[in-house]
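A.B. asks: predicted coordinates and the sequence they were generated for:
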Amino acid sequence: MEMSIKWELKEMFDSLISAPKYHLALEGCLVMCVLWLLFHKSYKPESTKLTEKEKEELIAEWTPEPLVPDTPSDHYALNPRIVTSKLGKRIVIDGHDCLNLSTHNYLGFVENDKCIESAIKGLRKYGVGSCGPRGFYGTVDIHLELESRLAKFMGVEEAVLYSYGFSAISSAIPAYSKVGDVIFVDEGVNFAIQQGLIASRSKIKFFKHNDVEDLHRLLLEQADIDRKNPKKAKVTRRFLVVEGLYINYGDICPLPQLLELKKKYKVRMFIDDTCALGVLGANGRGVVEHFGVAVDDIDMICATLENAMAAYGGFCCGTSFIVDHQRLSGLGYCFSASLPPLQAAVALTSLETIENNNSVIEKLRQNCQSMHSLLKDIPYVKVFGEPIAPIKHLRFANNTNDHKLETKKLEKVVQIAQERGYALTVARYLDDSEHLLPKPSIRLIVNAILNDQEMKESAEMISQSFESVLNLY
């Protein structure tokens, strides 16, 4: 053993002696550079000693930034209206019993006896909540049943449940689109979509609201970029994101024209059908059924169960390939406690009610058209939104384009309406965070349980409230 070590040392010494001198010099320099980098500091801070007077002056001059921005005392968030009843057809707000024209209870299922009974049965069987994500003992049999029923209802292979409606689309977008990908999106999309776009860190290209020609222009520009750099184009994914029925506008996306561009330029299409589910289409399946297009042409559809279904949570649906990916990379699915089983029971009952008798959807459509006609007849009110949509945005006909003033005037309209027994609400946004801040409006929600007399009286009240505010300003 000792002889072997000596032999190896001798071999190394002989190799060192026989090596060219320039090689040895180069290796010596490299060793010195490594040692210098290891022990040398990148900078040497100057040793500055302040006097007590200088310290006091610096402290006196320093002004800390506020943790949150200053909020005016009259801000609506600091003065919330308090509800002390069910949020059904009628609602008690600050002691006023009002006809509810402000919550998204499109089909009136909040007070549906079957839905309430299902919630109670689910509560007794499963308890209040799951207290765990789907992958960690949060999956209950009723979740799987609801996913299966939703997929069948929407006419797709599979659906995945989220415990919070907002997180469905905002988790789904970054699950597929990453850095380097391109997303074409309508500039009027809701805040949940906007947060999903930010989380994706993709390149976002906004086109004008419901403007197919502007989208076409952006797609042509992207096609030109792809031709110039084909290598990059091969690894760049392209997505198109829209809403079926826009919550901030009350209008419907031009789906057939969008699909033509989708197929021509080979982009993946995601639709947030939150406001269209249970509303559009003969059976309430949303914008796809409304236009009669093939559901297979849409890569993914998202929606919440919190509007027409009167439950909690949301879902995404499409092919099994699309849905399975979310179970592994959808952050809202992987890390949030699962949907309370009792709410899954409510959603199942709502779904069964629609499937067994879709007359409630037809009744909603009739009410929407009737209310739209009544509102259009008010001379100093301008109504925005599709006649068949339950979302109506009301603005003054002679809008001043002064955002603050218009909001104040609309808030006064809401206050007068509340005092007269009608619940309205000003559409609220995070002004500094919205990509495109909509103009101030009252967001009026029509539901299927209103009768003709109530709608007529509501329109008269709105007319009188707007007139009263016009006289004040």
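C.D. replies: Thanks, I have the structure now.

A.B. asks: okay, CA-based contacts and neighbour counts for the rest of this
C.D. replies: Fine.

A.B. asks: burial check on residue 411, number of neighbours?
C.D. replies: 21 (other C-alpha atoms under 10 Å).

A.B. asks: for the helix or strand harbouring it, name the packing helices and strands.
C.D. replies: According to DSSP states H and E, residue 411 maps onto helix 403-419. Contacts defined by 3 or more C-alpha pairs under 8 Å, 6 or more residues apart in numbering; DSSP states H and E place helix 403-419 against strand 96-100, helix 452-472.

A.B. asks: now the element after the shortest one, going C-ward?
C.D. replies: Just to be clear, that refers to strand 96-100. helix 113-126.

A.B. asks: can you give the contact residues for the helix holding residue 411?
C.D. replies: Here helix 403-419 makes contact (C-alpha atoms under 8 Å, 6 or more residues apart in numbering) with 93, 96, 98, 395, 399-400, 423-426, 439-442, 461-462, 465-466, 468-469.

A.B. asks: and for stretch 126-133?
C.D. replies: Outside stretch 126-133, the residues within contact range by C-alpha under 8 Å, 6+ apart are 138-139, 333-342.

A.B. asks: tell me the one of those residues nearest residue 186?
C.D. replies: Checking these against residue 186 by C-alpha to C-alpha gives residue 333 as the nearest, at 25.4 Å.

A.B. asks: separation between the closest one and residue 28?
C.D. replies: The gap separating residue 333 from residue 28 is 57 Å, by C-alpha to C-alpha, to the nearest Å.

A.B. asks: which of those two has more residues huddled nearby?
C.D. replies: Using other C-alpha under 10 Å as the criterion, residue 333 and residue 28 rank with residue 333 on top: 26 against 11.

A.B. asks: how about the contacts made by the more buried one?
C.D. replies: Residue 333 makes contact with 133-134, 161-163, 171, 326-327, according to C-alpha under 8 Å, 6+ apart.

A.B. asks: name the element it belongs to?
C.D. replies: helix 331-334.

A.B. asks: name the next helix or strand following that helix along the chain.
C.D. replies: helix 341-356.

A.B. asks: another structure for you, compare them:
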Amino acid sequence: MAVEDVIVEPWYMMQMVQAFLQAPVYHIVIEVLLIVWIIGLLFSKSYRIQERVQLTEKEKEDLLAEWQPEPLVPDTPEDHPALHPRVVSGKAGLKVVVDGKECLNLATLNFLGMLGNKRIEKAANSALYKYGVGSCGPRGFYGTVDVHLDLEDKLAKFTRTEEAILYAYGFATIASAIPAYSKRGDIVFCDEGACFAIQKGLLASRSKVVYFKHNDMEDLERLLKEQAKDDKKNPKKAAVTRRFVLVEGIYMNYGDIVPLPKLVELKYKYKVRIFIEESLSFGVLGDNGRGVTEHFGVPIEDIDLISANMEMSLASIGGFCCGDSFVIDHQRLSGQGYCFSASLPPMLSVAASEALLIMEEKPGIFEELRTRCKWLHAKLSSIPGLKVCGEPISPIMHLQLAAQSSRTEDTTKLETICNECMNQGVALTVARYLEGEEHLLPPPSIRIAVNVELTEDDINDATSVITNVAKMVL
């Protein structure tokens, strides 16, 4: 040990003792209490065992006798649709074979008739031989194939946005996009008639959800005004709170179109972001099928995010989102369906790309589709006992009972109509919902899907069958 250490150590101790003696009494008391508290934390248990009440043998027997176990699977009614499935053979094109009987197909969401298109099938088969069935991995790891990037580029150019991103499952597209942006503490103003995929996305976001009346912009503005008043009371919280408005281009459960110009007006007035789910309006509305923005002549830049699945107009599987680059890039790291799901099979990407090329080569197909929608809507509107819901140019229409009673009775009547129409060569389906989980359960209805390949004779024959069956049942 060095001589200096022997000299310094006693001096240092003396300085500490002197500082302790000169310190205020309250300072010493506080330090002692802190030391005692820390020692107490170190030796105390992290939990306390609560005293348990010991039951007698008689009490245990009584409790066991009262207990009634619930079944793992609840009893299913014998007439439940899941127990009596319809078996479809072959492709679900304009005509479909159901339970061995060929029917005119008004049930499949094949608006542009791309299912069974020979050109698309040839392109998909070529991709199958080149790439195999699937990529077997998420996009961010080893699941990105050149055809994915090619389709994303084509979708961005078609929608006139900066970028697009692909998802392997249509339902998961909007359900992943919502929680990628809206988090706990944010506010989402959503149409109460939004589809189930949107509802699942809202649940995953854990945001505050405020529902406005279906397609009612006045009610939305009322809620936005109320929120603006609350923001003024707490400006610090308002500064870090993001606000979104979530709608559908064409509503799956109702068949009507969102009044987009008024919505954009509210966006700039109340400083909110607009997300549009366009699964039904993409490939349907607008001169070139670009959707609700083209239909109303609204600049695409006014919309923050557009989402759509490719299972309606593009005869494929999966979905996509499109928008500004910084919006889309964010999903590549935070979109759950993108990050954690195996990527879209390459052959389905090629099929969607080919369908998109056909849409660009045949812009007149969209006007043809809307013409057939108007024909069918006019015919359905004249059926006694039924009322048609939805815009005349919407490819989705809902036939409801004009005189509604209980939900069970109405559903039974509509199912009877569908079954009898099926026997007479027209394939229809009752709209299905998850009762008990839907935010707003729509009235029972028959969901009608329009195909551009329908002829005027097909429409006349189908509506004639529906009219006769409705008269018989109602």
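C.D. replies: Received it, and whenever you're ready, just let me know what you need. Keep in mind that what you see is a predicted model, and the values were worked out from it rather than measured.

A.B. asks: identify the residue of the first structure aligned to residue 212 of the second structure.
C.D. replies: Correspondence of residue 212 of the second structure to the first structure, assessed by TM-score structural alignment: residue 207.

A.B. asks: wait, its match sits on residue 187?
C.D. replies: Yes: under the criterion of C-alpha atoms under 8 Å, residue 207 of the first structure makes contact with residue 187 at 5.8 Å.

A.B. asks: now do the helix holding residue 411 of the first structure against strand 96-100, angle only.
C.D. replies: Per axes from the mean of the first three to the mean of the last three C-alpha atoms, to 10 degrees, the angle that helix 403-419 of the first structure makes with strand 96-100 is 110 degrees.

A.B. asks: one step back: just the buried members of the contacts of helix 403-419 of the first structure?
C.D. replies: 93, 96, 98, 395, 423-426, 439-442, 461-462, 465-466, 469 (16 or more other C-alpha atoms under 10 Å).

A.B. asks: contacting residues for the residue most central in space within the first structure?
C.D. replies: Residue closest to the average C-alpha location in the first structure (C-alpha atoms, centre = their mean): residue 192, at 1.5 Å. Going by C-alpha under 8 Å, 6+ apart, residue 192 of the first structure touches 166-167, 169-170.

A.B. asks: what lines up against it once you look at the second structure?
C.D. replies: So, by TM-score structural alignment, residue 192 of the first structure is matched to residue 197.

A.B. asks: that match: helix or strand, and which one exactly?
C.D. replies: helix 196-205.

A.B. asks: how far apart are that helix and its match in the first structure?
C.D. replies: Taking mean C-alpha distance after the TM-score superposition for the first structure, the mean distance separating helix 196-205 of the second structure from the aligned residues in the first structure is 1.1 Å.

A.B. asks: name the residues of the helix or strand following that helix that are buried.
C.D. replies: The helix or strand immediately downstream of helix 196-205 of the second structure is strand 208-212, counting by DSSP H and E. By neighbour count on 16+ other C-alpha under 10 Å, the buried set for strand 208-212 of the second structure is 208-209, 211-212.

A.B. asks: what's the mean deviation for strand 208-212 of the second structure versus the first structure?
C.D. replies: Mean deviation of strand 208-212 of the second structure relative to the first structure after superposition (mean C-alpha distance after the TM-score superposition for the first structure): 1.3 Å.

A.B. asks: go through the helix or strand that that strand is followed by and flag the buried ones.
C.D. replies: Once strand 208-212 of the second structure ends, the next helix or strand along the chain (criterion: DSSP H and E) is helix 217-233. Neighbour-count burial for helix 217-233 of the second structure flags 217, 220-221, 223-224 (criterion: 16+ other C-alpha under 10 Å).

A.B. asks: burial of the aligned partner of residue 239 of the first structure in the second structure, as a residue count?
C.D. replies: Matched by TM-score structural alignment, residue 239 of the first structure corresponds to residue 244 in the second structure. For residue 244 of the second structure, the number of neighbouring residues by other C-alpha under 10 Å comes to 21.

A.B. asks: also the one 3 residues further on?
C.D. replies: Burial of residue 247 of the second structure is recorded as 27 neighbouring residues (other C-alpha under 10 Å).

A.B. asks: was I right about it contacting residue 188?
C.D. replies: No: in this structure, residue 247 of the second structure is not within contact of residue 188 by C-alpha under 8 Å, at 10.5 Å.

A.B. asks: and stretch 425-441 of the first structure, end to end?
C.D. replies: 9 Å.

A.B. asks: actually stretch 34-53 of the second structure, sorry about that
C.D. replies: 37 Å.

A.B. asks: now stretch 244-251 of the first structure
C.D. replies: Taking C-alpha to C-alpha as the criterion, the two ends of stretch 244-251 of the first structure lie 9 Å apart.

A.B. asks: next: stretch 441-453 of the second structure.
C.D. replies: 32 Å.
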